[in-house]
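Chemist: task: produce atomic coordinates for the following.
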Amino acid sequence: MSETSQTAKRAAGWSPLWHRLGQVGGVLAMLALTIIGLTAVTFVIGRIMPNDPVIAIVGQRASQDVYDAMYLQLGLDKPIWQQYLFFLRDILQGNFGTSVMTSRPVMEDILRFFPATLELATLGTISGILIGVPMGVLAAVNQGKWIDHVVRVVGLLGHSIPVFWLGMVALLVFYAKLDWLPGPGRLDFYFDGIVDPITGIIMIDAIIAGEWDVFKNAFSHAILPASMLTVYSLAYLSRMTRSFMLDQLNQEYILTARVKGLSEREVIWSHAFRNVLVQLITIIGLTYASLLEGSVLTETIFAWPGIGQYITNSLFNADMNAVIGGTLVIGVSFVGINMLSDLLYRLVDPRAN
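Modeler: The predicted structure is shown next:
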């Protein structure tokens, strides 16, 4: 083989790799631009809010000298573009300022409260996948039959019933009346402090410490709030799975597989569902990100100490550092998960390239 042909062969081998690396670089560049845009919007909203950040820190009774000193310390005398650059610099350093409500650094509060939201959203997403995806497949296979109608009604109800109403009914029935499950909160008070917060997720920390009583108590507390998020996720996932499966079951390769004598189980799960699974990657990512972002009402109803409740309480107390910091973390998480799911979709399915 000539040297020219060997060089051409090596170049052909490197071409797909460079193509993939280019895709990854493009996704990361888009992620960076999106995050910069998110910080800009958050900064502007924080500046146009009617609350005075200086008053929120020094209080209404502070003297003019104290007010002016804090005004200069916050850099509010600088041009707006320079304030934004300072704001961006502090964010890149992980500095969101100090919370007026807790008197702790906002980043410290976020690291304390965000794992609780992560725990709840993860449980809701996993439960939604385990229940919603089989429901969608079952509905598609039995299109037009009673089971299909039941799944569609369940999906409609999951999107229609207000979370706050469903949560209050769940507390009334399973906690107040039947006493099957514990009430609001993340853990009973007599279990507080037993487990060191290594990850911030109590169930994982309890397993690491070997405290199975703490694990059981934390799990029982998570059942009701996680079920509220499960209702939403399974409704969305079942509807999308049904739609994807119906599209695949009408393809010619399904007819060919049946003509070859394959069992219906093989046709559904080994052929149709395999292609649906690729499409579901993006949908699962969107669902997970939505639960991280939209668990505020669930956390409020069940007194769950997550980032959503933290942002809500901070907003009521005019604690703008905490509001902006928490909003940015949720926004970055949402964008990051969406970008990651899109990247995984492209890596798994070459047709999307």
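Chemist: for the rest of this, base every contact and every neighbour count on C-alpha atoms.
Modeler: Fine.
Chemist: Glu299 reaches Gly308, doesn't it?
Modeler: Yes. Assessed by CA atoms under 8 Å, Glu299 is found in contact with Gly308 at 6.7 Å.
Chemist: hang on, isn't Ile55 packed against Tyr67?
Modeler: Yes. The criterion here is CA under 8 Å, and Ile55 meets it with Tyr67 at 7.5 Å.
Chemist: more neighbours, those two?
Modeler: Of the pair Ile55 and Tyr67, Tyr67 is the one with more neighbours under other CA atoms under 10 Å, namely 18 against 15.
Chemist: elements contacting the strand or helix carrying that one?
Modeler: Under the criterion of DSSP states H and E, Tyr67 resides in helix 64-73. If you count contacts as 3 or more CA pairs under 8 Å, 6 or more residues apart in numbering; DSSP states H and E, helix 64-73 packs onto helix 53-58.
Chemist: can you mark which positions in the helix it packs on are buried?
Modeler: 53-54, 56-57 (16 or more other CA atoms under 10 Å).
Chemist: out of those, who's nearest Leu224?
Modeler: Ala56 (36.0 Å; CA to CA).
Chemist: how much space is there between the closest one and Val335?
Modeler: Noted for Ala56: a distance of 30 Å to Val335, by CA to CA, to the nearest Å.
Chemist: could you also give me the structure for this second sequence? I'd like to compare it with the first:
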Amino acid sequence: MRLDNTLKLGNKLFLSMLFLLCFYHTVKNLKQRLILRNALIFSTIILILSSLGQLPHMSLLTLRLRLFEPYIAIFNALVIIMMLPIPKTGKIFGSIILLFIIIQPPRVEQVKTVNTISEIDNKINAFISPGDFALFENSAQASPAKAGERYDKCSRKDRSHWLTYLQKDLGVKFFSQIGDDAHPFNNLRHMYITNGLYKGEPLGMDNEIEFIKLLKDWGVNKACIWSPTAKGFFDDSRYFKLLGKSKKYICYSATYGILPEVRLSKGGTGRLIDEGPFSFKVFLENVSEIQTVTINKNYFNFWSAYDEEGNQISLRKSNQKIRFDTANNGYIFFKYRKGIFLNLISLLAISFALLFDVFKRRFYPPSQKTTDFTRG
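Modeler: Just a heads-up that it's a prediction; the model follows:
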């Protein structure tokens, strides 16, 4: 790794390491030398890992590591100050001056807000409508490809974090669309396409049968994509027809028969009612014998189900869906267990964000410059 690249990747961190190294050779105390050596080793590891962004699957990790480089540099500088042969008050005074020099005031920019999604993409509602179950192609910052860089890159200003609000604004359901950043960590990453890839391979004839089978099984009736690879796939597919192009997406409609969201193995009908993030109902009709019911919702062990008499129903997973057995008509009530500890963490995070916002507004008035939030 060249010196100029190192300075570019971690300027402050690299300079702090040089000071650590020089100071290490002047210190005779064994305990102090041990602390300095450990700080040097840790800083070197972080600096090396931060320079590996060109390797496959490493770009996301390096982006995260680079966020910590300035703080590690501050820590290194504080270590040196605390070991200087000066009075304690001088060390404290020097540390405060260092923090004022290194830590810059937060940059405050007014974020552009919108009232409806149509202000971002005013044509998307012409192709999807309430009740649709739509596949939206994901966009990734880091390559999810299995081999190098074989994936379609997108401009960050074109597809961004606003997409998740589309479900609420237009009354549609998404088929496993999880935003920009989280795709390497999603345990359902085999259920969506990202930058023209399906399961890490370019979408095409080799994986068409598996991919179409997945969409049919879940009852996906619309697909909105952006990448050239995905466009070529859907243009050539006999299972989809082109609807049109919105500001940000190319939209297609399925030509195969759409299966219902609630399926019964031996006749009868069912439908979902009062769907929310933590609860929903299933209403069953014309059930005359015990049979298997499959619901188009992802199974997770925090879900529990009860019949109208309050009896708990055993749930199991089948192709990632919720499945159970019953012989009764009427309502089945589903509830998702809420984690008190997770709620407490969320409350603390929201409280901190509010306090930080109050601090910014009081001490750093917003500038006139605005940032378009569609850039992500």
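Chemist: let me see the TM-score of these two.
Modeler: TM-score of the superposed chains, computed with TM-score structural alignment, normalised by the length of structure 1, equals 0.20; 113 aligned residues with a CA RMSD of 6.4 Å.
Chemist: which neighbours do Ile55 and Tyr67 of structure 1 have in common?
Modeler: Common neighbours of Ile55 of structure 1 and Tyr67, counting by CA atoms under 8 Å, 6 or more residues apart in numbering, are absent.
Chemist: that's a strand at Asn5 of structure 2, yeah?
Modeler: No. Using DSSP: H, G, I helix; E, B strand; the rest coil, the secondary structure at Asn5 of structure 2 is helix, not a strand.
Chemist: who are the contact partners of it?
Modeler: Going by CA under 8 Å, 6+ apart, the list of residues near Asn5 of structure 2 is empty.
Chemist: isn't Phe244 of structure 1 right up against Val276?
Modeler: Yes. Counting by CA under 8 Å, Phe244 of structure 1 does reach Val276; the two are 5.9 Å apart.
Chemist: one step back: in whatever helix or strand comes next after the helix holding Tyr67 of structure 1, what's buried?
Modeler: Moving toward the C-terminus from helix 64-73 of structure 1, the next helix or strand (DSSP H and E) is helix 80-92. Buried residues in helix 80-92 of structure 1, defined by neighbour count with 16+ other CA under 10 Å: 83-84, 87-88, 91.
Chemist: what's the answer for stretch 157-165 of structure 1, then?
Modeler: For stretch 157-165 of structure 1, by 16+ other CA under 10 Å, it's 158-159, 163-164.
Chemist: what residues does it touch?
Modeler: 228, 231-232, 234-236, 297-298, 301.
Chemist: what about that stretch, how long is it end to end?
Modeler: Stretch 157-165 of structure 1: ends 13 Å apart by CA to CA.
Chemist: now it: how far from the chain's centre is it?
Modeler: 19 Å (CA atoms, centre = their mean, to the nearest Å).
Chemist: buried sites along the helix or strand in which Ala39 of structure 2 is found?
Modeler: Using DSSP H and E, Ala39 of structure 2 sits within helix 30-50. In terms of neighbour count (16+ other CA under 10 Å), helix 30-50 of structure 2 has its buried residues at 33, 36, 39-40, 43, 46-47, 50.
Chemist: which strands and helices lie in contact with that helix?
Modeler: Short answer (3+ CA pairs under 8 Å, 6+ apart): helix 30-50 of structure 2 packs on helix 3-9, helix 11-24, helix 59-66, helix 69-83.
Chemist: so for the helix or strand harbouring Ile209 of structure 2, what gets flagged as buried?
Modeler: Using DSSP H and E, Ile209 of structure 2 maps to helix 208-218. By 16+ other CA under 10 Å, the buried positions in helix 208-218 of structure 2 come out as 211, 214-216, 218.
Chemist: tell me the one among the buried residues of stretch 157-165 of structure 1 nearest to Ser127 of structure 1.
Modeler: Nearest member of the buried residues of stretch 157-165 of structure 1 to Ser127 of structure 1, counting by CA to CA, is Gly158, at 13.9 Å.
Chemist: and the closest one, how close does it get to Gln279 of structure 1?
Modeler: From Gly158 of structure 1 to Gln279 of structure 1 the distance is 22 Å (CA to CA).
Chemist: could you check the angle the helix or strand hosting Gly90 of structure 2 makes with helix 69-83?
Modeler: Assigned by DSSP H and E, Gly90 of structure 2 belongs to helix 88-102. Orientation check (axes from the mean of the first three to the mean of the last three CA atoms, to 10 degrees): helix 88-102 of structure 2 against helix 69-83 gives 160 degrees.
Chemist: show me what counts as buried in helix 88-102 of structure 2.
Modeler: 91, 95.
Chemist: and the next helix or strand past that helix?
Modeler: strand 110-111.
Chemist: check which helices and strands that following strand sits against.
Modeler: strand 370-371.
Chemist: name the residues that touch the helix or strand harbouring Leu291 of structure 1?
Modeler: According to DSSP H and E, Leu291 of structure 1 maps onto helix 273-293. The list of residues contacting helix 273-293 of structure 1 from outside it, by CA under 8 Å, 6+ apart, reads 117-118, 121-122, 124-125, 129, 229, 233, 236-237, 240-241, 244-245, 248, 308, 330-331, 333-334, 337-338, 340-342, 344-345, 348-349.
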